[in-house]
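Colleague: Just the structure for this:
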Amino acid sequence: WCPACNVEIPHLIELRKQFDENDLAILAVSNETAEHLKQFVAAKGINYSVVPLGDSSLPEPYADVRSIPTSFFIDKQGNIKLAAVGLVSLEDSRAILKSER
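Modeller: Below you'll find the predicted structure:
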């Protein structure tokens, strides 16, 4: 996994613990194979959904991610409020999420 992704993983794990699943959905898209992802998710204790890039079940724009990591902040109506390319810190993620409440 990319260095920025490895930094971001603990942030996303912490966010998943802090926010109810009805208030925050986390979906990570990876360029790894499904089998490698399964092993990686288990080894890292990832508590959110991770799917391989190119998964045919992913709708646009998530299936069209070109840079990793890319984060989408989506409101409860399903509207993308912010798309961020690159590492988003835990503090920035919290601030973005609180501004949407």
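
Colleague: C-alpha from now on. contacts and neighbour counts both.
Modeller: Noted.

Colleague: Assess the claim that Val51 and Glu35 are in contact.
Modeller: No. Taking contacts as Cα atoms under 8 Å, Val51 lies outside contact range of Glu35: 10.6 Å.

Colleague: want to put them side by side, so please do this one too:
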Amino acid sequence: MKRFSFLVVLPLVALSLFLGQQVLATASKSNVGTVIKDLKVRFSGKSPELAGKPYVLEFWATWCPPCRQSIPHLNAVYKKYKDRGLEIIGVTDEDKQTVRTFEKTVPIEYTVGYDPYKKVNEDFGIQGIPHAMIVDSTGKIVWEGHPMSMKDSDIEAVLKK
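Modeller: Okay, here's the model as predicted:
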């Protein structure tokens, strides 16, 4: 009987984790089509030059397990496309010291932006993280969702413009 229960429960747990990951990447509204004129976040180093460049804007936190899983994926995306002009900005509302400590165990190779007052999160209606947006070179959001759901073709489309 225990084996039967395990065989029934395991797929249900896996399904709930998958669906939970999809639900986490939510916003209260669709942001596709919105133009970002000025990204008002703070950076620990030099601010990246975003004017005329495509970028991925991702909302995350150190305490978020799905965010931790998506960071290596975003590192790989950044490594693959940075020489073609793609920037990635990971926005968190946590403080710099928390992020620095976190990066000792989970390195982040792209730019981290800080939104301590959650103003950017509120502007975009971010309700669940991780949540990513692909922004084209004109500043228009052309895709949004869970960062692990981004396809190469979504990124390639903004690099061709």
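
Colleague: Compare Val51 and Glu35 of structure 1 (neighbour count), which wins?
Modeller: Remark: of Val51 of structure 1 and Glu35, Val51 carries more neighbours, 18 against 9, as counted by other Cα atoms under 10 Å.

Colleague: Confirm the more buried one sits in a helix?
Modeller: No. With DSSP: H, G, I helix; E, B strand; the rest coil as the criterion, Val51 of structure 1 is strand rather than part of a helix.

Colleague: Just list the residues touching it, thanks.
Modeller: Applying Cα atoms under 8 Å, 6 or more residues apart in numbering, we find Val51 of structure 1 in contact with Leu27, Ala28, Val29, Ser30, Ala34, Leu37.

Colleague: do you know how far the aligned residue in structure 2 for it is from Arg100 of structure 2?
Modeller: Aligned counterpart of Val51 of structure 1 in structure 2: Gly113 (TM-score structural alignment). Separation of Gly113 of structure 2 from Arg100 of structure 2 (Cα to Cα, to the nearest Å) stands at 12 Å.

Colleague: Give the equivalent position in structure 2 for Lys81 of structure 1.
Modeller: So Lys81 of structure 1 corresponds to Val142, using TM-score structural alignment.

Colleague: So for structure 1, which residue is the most central one in space?
Modeller: Ala28 (3.6 Å; Cα atoms, centre = their mean).

Colleague: in which helix or strand would I find the residue mapped onto it from structure 2?
Modeller: With TM-score structural alignment defining the correspondence, Ala28 of structure 1 maps onto Gly90 in structure 2. Secondary structure assigned from DSSP states H and E places Gly90 of structure 2 in strand 87-92.

Colleague: list the helices and strands that strand packs on?
Modeller: With contacts taken as 3 or more Cα pairs under 8 Å, 6 or more residues apart in numbering; DSSP states H and E, strand 87-92 of structure 2 sits against strand 55-59, helix 65-81, strand 111-114.
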